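S.K.: for reference, the sequence and a predicted model appear below.
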Amino acid sequence: MYILEEPRGRAYEGLISMAFRVCDEFILVKKDQLTLTPAMEALSEQLKPYVKTVKKQDAWPGTQLFGHYADVYYFDCQPPLEKLILESADGLYDWVWPNLLEDLCFFKGSQPWLVNIAHEHEAWIKTDDREEILQFRGIEGLMVY
């Protein structure tokens, strides 16, 4: 596991572009107790045509809820969504209510690859693939521990 200091700007762009190349799926979350703000509604409308499925869940990578649920939106990694994700935020921890849907996480073959707990300012990459490690270590400005 490789812990990330928040990628912002070019580091965020590089990480998201790599995630779209390496992974096949990603999620965004809307907790039941939180209302959609106008900014979240606008993003939701742009995402709507690409939603693969929505599941009511009390857990997703890095998060366990107690006593309530969230709508977890699943998407396939595809170019129009990469552009939208890059245009919607300037940093990984921007994916938090009230401005955006929460906890942008990526999966490679159903396994968590990039885990993001935005409101906690925690994120990590889970891989032992040497080529991937070399790639993300080569992203300008990305701080990995």
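M.R.: The structure has been received and is ready for your questions.
S.K.: every contact and neighbour count from this point should use C-alpha atoms.
M.R.: OK.
S.K.: how about the strands in the chain?
M.R.: 2-3, 25-31, 51-57, 59-60, 63-64, 70-76, 102-108, 111-117, 122-125 (DSSP state E).
S.K.: quick one: the residue nearest in space to the middle of the chain and Lys30, what's the gap?
M.R.: By Cα atoms, centre = their mean, the chain has its centre lying nearest to Leu104, at 1.7 Å. Separation of Leu104 from Lys30 (Cα to Cα, to the nearest Å) stands at 11 Å.
S.K.: common neighbours of these two, please.
M.R.: Residues touching both Leu104 and Lys30 (Cα atoms under 8 Å, 6 or more residues apart in numbering): none.
S.K.: I'd say Asp103 and Trp95 touch.
M.R.: Yes. Using Cα atoms under 8 Å, Asp103 is in contact with Trp95, at 5.8 Å.
S.K.: who has more neighbours, these two?
M.R.: The neighbour comparison of Asp103 against Trp95 (other Cα atoms under 10 Å) goes to Asp103, with 30 against 24.
S.K.: OK, contacts around the more buried one?
M.R.: Counting by Cα under 8 Å, 6+ apart, Asp103 makes contact with Ile27, Leu28, Val29, Tyr93, Trp95, Val96, Val115, Asn116, Ile117, Ala118.
S.K.: quick one: neighbours of the first one, just the number.
M.R.: Think Ile27. Ile27 - counted by other Cα under 10 Å - has 23 other residues nearby.
S.K.: just the one 3 residues further on next, same as before
M.R.: By other Cα under 10 Å, 21 other residues sit near Lys30.
S.K.: how close does it sit to Leu100?
M.R.: Taken as Cα to Cα, the span from Lys30 to Leu100 is 9 Å.
S.K.: structure B:
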Amino acid sequence: MKKAIRLRSEPYGDGYKALIDYAIANGDTFVVGVHRYEGIDEEVSLYTKNYADLLTKLLPFRVAEYTFEELRQTSGVAYTPGVYYAYRCCEEAGALLKEAADSLYAWRGPDLPEDLTFRDREGNDFLLNIAHEEIGRLSVEEAEAERLSNEIEGLFLELSRHVDFDKFLDDAIRHQALSLHIENFGITEIPPRIGKLKRLKQLTLFEQNVRRLPRELFDIETLEELTIYCADLEEIPPEIGRLKRLRSLSIIGGSYYGVPVGGVIPKAAMSLNRLPDEIGELEALEHLTVNHTGIRELPGTMAGLRRLVTCNVENNLLDKRPGLLYKLPRIRYVFTGSNPYSERKKR
């Protein structure tokens, strides 16, 4: 029985090309959207020459044109007003799709038409792609999904075997995932082999019982977004300073799957009570969030975060105004509520 199986990470490179070949061979048509945006004159081109040239090259294969209202009844790809063009699946058209992009979520303006999606002979979404939100789903039987995942390097699908965390992580490494969401596996530690994810850009960890982050995590030089939800993280290792491309860092303590027996650990009892000086070495950091920890002051090295735009240090134990944040050259938003010094101000 077919079911919509989620793509855990974006197919790219040879994996993207192999997926296009598979979709062309097994689909009936593919659809792209030319979106219309409220308040923008439609006579003004929002798109690049590459965008327009591709639509011209695809013209011989066009079989239908849909309005937003027509297509939204049958396809998840129609979520924004505009015109949607359908093309027949054939090798020639597939070659153009592989030439135009190197990854599935590259299908968005202004460089390309939106959300390349394939449909079957019944008009159902076969390969759904909502690129801006990085949502991809492939409608196949589980056995077929297993086969494709084994054969196409880079096609990281959500499979039944992934209830086993080791198999999940092994597949993520084999496919060299660009993004990874680790949640509710019930694990107590992150294996050091996570450092083998050499192309990982985005990592979200929500595991309440994980208390330590392996040093190998900070060998992933490509990492741009790191989000950690744990009940009681012991520390942020000093090796975090190695992440020279990191743009967003969030550390949220007191995080649980459900309300724990005995309640949430109070901030004064949290193990994480300081930020390492090396956090000031994150030269690309734009957004920082640290909530529900025992941190009482921020390291002076944070003065080096010259690209920081947003800093949320609410709900900690800061006992004085973090004045250095307001001196950063690009800072726009600072949130410091629910700290002892801010509570004193209210009184």
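M.R.: Done, it's in. Just so we're clear, the structure is a prediction, and the values are computed from it rather than from any experiment.
S.K.: taking the strands of the first structure together, which one is wrapped up most tightly?
M.R.: Stretch with highest mean neighbour count among these: strand 102-108 (a mean of 24; mean count of other Cα atoms under 10 Å).
S.K.: what's that strand aligned against in the second structure?
M.R.: The alignment of strand 102-108 of the first structure onto the second structure (TM-score structural alignment) covers residues 114-120.
S.K.: kindly report the same for stretch 13-30 of the first structure.
M.R.: Under TM-score structural alignment, the match for stretch 13-30 of the first structure in the second structure covers residues 17-34.
S.K.: ends of that stretch, what's the gap?
M.R.: 23 Å.
S.K.: residues in contact with the residue nearest to the centre of the first structure?
M.R.: Phe26, Ile27, Leu28, Val29, Leu92, Trp95, Val115, Asn116.
S.K.: for Leu157 of the second structure, same thing?
M.R.: By Cα under 8 Å, 6+ apart, the neighbours of Leu157 of the second structure are Ile5, Arg6, Leu7, Arg8, Ser9, Ala145, Ser149.
S.K.: about what we covered before: how about the contacts of Asp103 of the first structure in CSV, adding distance to Lys108 of the first structure?
M.R.: Below are the contacts of Asp103 of the first structure laid out as CSV (distance: Cα to Cα, whole Å):
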residue, distance to Lys108 of the first structure
Ile27, 12
Leu28, 15
Val29, 18
Tyr93, 21
Trp95, 20
Val96, 23
Val115, 11
Asn116, 15
Ile117, 18
Ala118, 20
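S.K.: closest one of the residues you listed to Asp58 of the first structure?
M.R.: In terms of Cα to Cα, no member of those lies closer to Asp58 of the first structure than Val29, at 10.7 Å.
S.K.: surely the closest one touches Leu100?
M.R.: No. If you go by Cα under 8 Å, Val29 of the first structure and Leu100 don't touch, sitting 9.3 Å apart.
S.K.: show me where the stretch 1-150 of the second structure has helices.
M.R.: With DSSP state H, counting those that start in this stretch as the criterion, the stretch 1-150 of the second structure has helices at 13-26, 49-58, 68-71, 91-100, 142-151.
S.K.: can you put these in a markdown table and add distance to Lys346 of the second structure?
M.R.: Shown next, in a markdown table, are those (distance: least, Cα to Cα, whole Å):
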| stretch | distance to Lys346 of the second structure |
| --- | --- |
| helix 13-26 | 55 |
| helix 49-58 | 54 |
| helix 68-71 | 51 |
| helix 91-100 | 57 |
| helix 142-151 | 56 |
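S.K.: hey, which of those helices is tucked in deepest?
M.R.: helix 13-26 comes out most buried of the helices of the stretch 1-150 of the second structure by mean count of other Cα under 10 Å, with a mean of 19.
S.K.: what's it packed up against?
M.R.: helix 91-100 (3 or more Cα pairs under 8 Å, 6 or more residues apart in numbering; DSSP states H and E).
S.K.: give me the contact list for the helix it packs on.
M.R.: Residues outside helix 91-100 of the second structure that contact it (Cα under 8 Å, 6+ apart): Tyr16, Lys17, Ile20, Asp21, Ile24, Leu54, Lys57, Leu58, Phe61, Leu112.
S.K.: can you rerun that using 7 Å?
M.R.: Lys17, Ile20, Asp21, Ile24, Leu58, Phe61 (Cα atoms under 7 Å, 6 or more residues apart in numbering).
S.K.: still on that earlier bit, find residues that contact each of Asp103 and Trp95 of the first structure.
M.R.: Residues touching both Asp103 of the first structure and Trp95 (Cα under 7 Å, 6+ apart) are Ala118.
S.K.: distance check, Ala64 of the second structure against Tyr87 of the second structure.
M.R.: 7 Å.
S.K.: brain fart, Val34 of the second structure
M.R.: Note on Val34 of the second structure: its distance to Tyr87 of the second structure, by Cα to Cα, is 14 Å.
S.K.: same thing with Phe206 of the second structure?
M.R.: For Phe206 of the second structure relative to Tyr87 of the second structure (Cα to Cα), the value is 41 Å.
S.K.: with Phe165 of the second structure instead?
M.R.: Distance, Phe165 of the second structure to Tyr87 of the second structure, by Cα to Cα: 40 Å.
S.K.: Arg137 of the second structure too?
M.R.: 20 Å.
S.K.: burial of the aligned residue in the first structure for Ile152 of the second structure, as a residue count?
M.R.: In the first structure, Ile152 of the second structure lines up with Ile139, judged by TM-score structural alignment. Ile139 of the first structure has 17 neighbours, counted by other Cα under 10 Å.
S.K.: wait, doesn't Ile139 of the first structure sit right on Tyr12?
M.R.: No. Proximity of Ile139 of the first structure to Tyr12 does not meet the contact threshold set by Cα atoms under 7 Å, at 9.1 Å.
S.K.: ok, Arg8 of the first structure - contacts?
M.R.: Asp90, Gly91, Leu92.
S.K.: residue in the second structure matching Ile125 of the first structure?
M.R.: Ile125 of the first structure maps onto Leu138 in the second structure, by TM-score structural alignment.
S.K.: excluding its backbone neighbours, what's nearest its match?
M.R.: Leu127 (4.6 Å; Cα to Cα, 6 or more residues apart in numbering).
S.K.: who's in contact with that neighbour?
M.R.: Thr117, Phe118, Arg119, Arg137, Leu138, Ser139.
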